[in-house]
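> Sequence unavailable; structure follows:
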């Protein structure tokens, strides 16, 4: 049984490597960035060397070279104001992420695939598009390889989540006369709404108009965890960025939901503003607002 399991794992790894290689250019000459003079000649040569190592099958050496590229370009990305960072350095960083993720996937196992997926997400967050958004395609393949709906295992020594409790405090209801109350309408026609409320600019509460939207039935925390739980996103911790304890952290969507949605944390945590829909173009819709909204 153990031998069969090992063979299945190797077969899965082989299929993953084949799918990833199909995304790359056929030759190393095609895997080349057209960079400006702002990028040092030595870095350009290092990029070419890493491509040569990858296509030459020297994956261990390629992994070391890609990490050197990431370390150097990371310093460039974090020097000065973000808007002043040259886009070519972001492309260099994305190139390093691409090769590192590819090299990591040469070793079978979900742990290395998850690490490679995190590397791709870092490239999508901090880098720039290269080779027709290849990082998005690689990330999609890696995510499909991981088991759907996979959750981080909770060992017996781990602290169990403290589920948020509903507030039981008494809420006073204002005394509102019926003639002054905002009217409610259930699925009015467009003509009726336009004539009686839109044109006169009168307030109205519309009921049932969004019941057919997919997000009303499909979207839930469980669904979000299933399609994007393993993806890395930036999270802002703290009520205001002017607070001394305010900070930004990178974590998976699973970790964010567990810590800041399901639990009762001491700090306020919410998704930071970034190109979220560009990071998940094939999976996510407006339902992301379920977790992107600030937690009050």
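Received it, and whenever you're ready, just let me know what you need. Given the structure is predicted, the values throughout are model-derived calculations rather than measurements. Numbers count the residues shown, from 1 in each chain.
> hey, let's count contacts and neighbours off CA atoms from now on
Will do.
> Give me the distance between residue 270 and residue 18.
Using CA to CA, to the nearest Å, residue 270 is found at 37 Å from residue 18.
> Settle it for me: which of the two has more neighbours?
residue 270 (23 against 11; other CA atoms under 10 Å).
> Quick check: buried residues in the helix or strand containing residue 113?
For residue 113, the element it lies in under DSSP states H and E is helix 110-126. Using 16 or more other CA atoms under 10 Å as the test for burial, helix 110-126 gives 110, 112-126.
> Mind picking the one among those residues that's closest to residue 103?
Using CA to CA, the shortest approach to residue 103 within these belongs to residue 116, at 8.6 Å.
> Tell me which helix or strand comes right after the helix holding residue 113.
Taking DSSP H and E, what comes next after helix 110-126 is helix 134-145.
> Who are the packing partners of that following helix?
Judged by 3 or more CA pairs under 8 Å, 6 or more residues apart in numbering; DSSP states H and E, the packing partners of helix 134-145 are helix 2-21, helix 110-126.
> Mind putting those into TSV with distance to residue 45?
Shown next, in TSV, are the helices and strands packed on helix 134-145 (distance: least, CA to CA, whole Å):
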stretch	distance to residue 45
helix 2-21	23
helix 110-126	20
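> For residue 42, find the nearest of these.
helix 110-126 (21.3 Å).
> who are the neighbours of the closest one, in terms of helices and strands?
Applying 3+ CA pairs under 8 Å, 6+ apart, we find helix 110-126 packed against helix 87-104, helix 134-145, strand 232-237, helix 276-279.
> Hmm, residue 236 is touching residue 271, no?
Yes - contact criterion CA atoms under 8 Å: residue 236 and residue 271 qualify, at 6.1 Å.
> Which helix or strand contains residue 50?
Here residue 50, judged by DSSP H and E, is contained in helix 41-55.
> Second structure for comparison follows:
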């Protein structure tokens, strides 16, 4: 049976084994998927042992996405631009390939599962860390009209604008601080900061969301996050968390490994009920 895994530390909380077992059952794929607690100081050794023992592919979660980037022999453009790898696989020649499926998972959740077109939209991306970096190329390639990256430290947002300058897209792009957002309004606001993990909210000005706007938090929980509650108070038409992104990035990894794109609607409903 083909072997797959997810590496992380901690890892017991991971939903990936459940998600991929469901994908395998739905697509009639014969595989086994397990969670591996990798040592904080030896991701490479743990991953090499897994692939040497016949492992076919793996997901990578915190804190090893940068370690996985260095571990790979071949990188996709998405992974190079994101500066992190969350999906690994070994080819017939023994080369380890790395990709980043987080951003495409975000876009697929918004466009396919939530039914919101990104074409021609004015989009605000909050944060300039790894989560934001992984989302930029897929958002640009989804046809957005304008992308603003906002961050507490303006220089970090400006660095991302420069980094993605070469991505082919007609979208206008700009960086700004939280204060620089005053007076702007967006069709979509994506929270890629870690504020929701601490039960906090970035210091956002009023008026960013109109009655036809959507707000999306990459974090997810049983109850609406502070960002989601703020967006509802601002009058956003659609508000969503990142559970769908988690599932869609997993579906993209499954497709890279098996060449089959699994259905996601039922596992989304199942996980939502479990929350």
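Cool, got the structure. Every value quoted in this text rests on a predicted model; they were computed, and no experiment measured them.
> where does the TM-score land?
Remark: TM-score between the superposed chains equals 0.24 [TM-score structural alignment, normalised by the length of the second structure]; 105 aligned residues with a CA RMSD of 5.9 Å.
> returning to that earlier point: which one of the helices and strands packed on helix 110-126 of the first structure is the most hemmed in?
Compared across those, helix 87-104 shows the largest average neighbour count, a mean of 25 (mean count of other CA atoms under 10 Å).
> For residue 48 of the second structure, give its distance to residue 155 of the second structure.
When distance is defined by CA to CA, residue 48 of the second structure is 37 Å away from residue 155 of the second structure.
> ditto for residue 229 of the second structure
Plainly put, residue 229 of the second structure is 29 Å away from residue 155 of the second structure if you go by CA to CA.
> With residue 190 of the second structure instead?
Distance of residue 190 of the second structure to residue 155 of the second structure, given as CA to CA: 19 Å.
> These two: who's more crowded?
Taking other CA under 10 Å, residue 190 of the second structure and residue 155 do not tie; residue 190 has more neighbours (22 against 15).
> Confirm for me that that one is in contact with residue 126.
Yes - the criterion here is CA under 8 Å, and residue 190 of the second structure meets it with residue 126 at 6.1 Å.
> Following the chain past the lengthiest helix in the second structure, name the next helix or strand.
Ranked by residue count and defined by DSSP state H, the top helix of the second structure is helix 243-258. Later in the chain than helix 243-258 of the second structure, the nearest helix or strand by DSSP H and E is helix 265-274.
> Run through the neighbouring helices and strands of that next one.
Using 3+ CA pairs under 8 Å, 6+ apart: helix 265-274 of the second structure touches helix 243-258.
> In terms of secondary structure, what does the helix it packs on contact?
When contacts are defined as 3+ CA pairs under 8 Å, 6+ apart, helix 243-258 of the second structure sits against helix 16-27, strand 55-60, helix 102-108, helix 265-274.
> how close does residue 278 of the first structure sit to residue 7 of the first structure?
From residue 278 of the first structure to residue 7 of the first structure the distance is 36 Å (CA to CA).
> Give the buried residues for the longest helix of the second structure.
In helix 243-258 of the second structure, counting by 16+ other CA under 10 Å, buried: 243-254, 256-257.
> Include distance to residue 60 of the second structure when you put the residues you listed into TSV, please.
Compiled in TSV, those are given as follows (distance: CA to CA, whole Å):
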residue	distance to residue 60 of the second structure
243	17
244	18
245	15
246	13
247	14
248	15
249	12
250	11
251	14
252	14
253	11
254	13
256	14
257	14
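> Among the residues you listed, which one sits closest to residue 69 of the second structure?
residue 253 (15.5 Å).
> wait, isn't the closest one in contact with residue 87?
Yes - contact criterion CA under 8 Å: residue 253 of the second structure and residue 87 qualify, at 6.2 Å.
> in what helix or strand does residue 270 of the first structure lie?
strand 269-271.
> Report all helices and strands that that strand contacts.
Contact here means 3+ CA pairs under 8 Å, 6+ apart; on that basis strand 269-271 of the first structure packs against strand 232-237, helix 289-292.
> Which of these sits closest to residue 47 of the first structure?
Shortest distance between residue 47 of the first structure and those, using CA to CA, is found for strand 232-237: 25.4 Å.
> tell me the helices in the stretch 1-150 of the second structure, going along the chain?
16-27, 43-52, 65-71, 77-82, 102-108, 130-141 (DSSP state H, counting those that start in this stretch).
> angle of the helix or strand hosting residue 249 of the first structure against strand 232-237?
Under the criterion DSSP H and E, the helix or strand holding residue 249 of the first structure is strand 247-252. Strand 247-252 of the first structure and strand 232-237 are oriented at 150 degrees to each other (axes from the mean of the first three to the mean of the last three CA atoms, to 10 degrees).
> How about strand 247-252 of the first structure, which residues are buried there?
Within strand 247-252 of the first structure, the residues that count as buried by 16+ other CA under 10 Å are 250, 252.
> swap in stretch 8-25 of the first structure?
Buried residues in stretch 8-25 of the first structure, counted by 16+ other CA under 10 Å: 13, 14, 16, 17, 20, 24.
> Which one of these is nearest to residue 96 of the first structure?
Taking those together and measuring to residue 96 of the first structure by CA to CA, the closest member is residue 24, at 14.0 Å.
> ok, now which ones touch residue 19 of the second structure?
Contacts for residue 19 of the second structure (CA atoms under 8 Å, 6 or more residues apart in numbering) come out as 247, 250, 267.
> try residue 135 of the second structure
The contact partners of residue 135 of the second structure, taken as CA under 8 Å, 6+ apart, are 82, 102, 103, 104, 106.
> how deep is the fourth one tucked in, by neighbour count?
If you count neighbours by other CA under 10 Å, residue 104 of the second structure ends up with 23.
> Give me the spatial nearest neighbour of it, chain neighbours excluded.
residue 138 (5.6 Å; CA to CA, 6 or more residues apart in numbering).
> And the third one, by the same measure?
Counting by CA to CA, 6+ apart, residue 103 of the second structure lies nearest to residue 135, which is 4.0 Å off, once chain neighbours are set aside.
> Any figure for the gap between the one you found and residue 97 of the second structure?
Between residue 135 of the second structure and residue 97 of the second structure the distance is 20 Å, computed by CA to CA.
> Much appreciated, bye for now.
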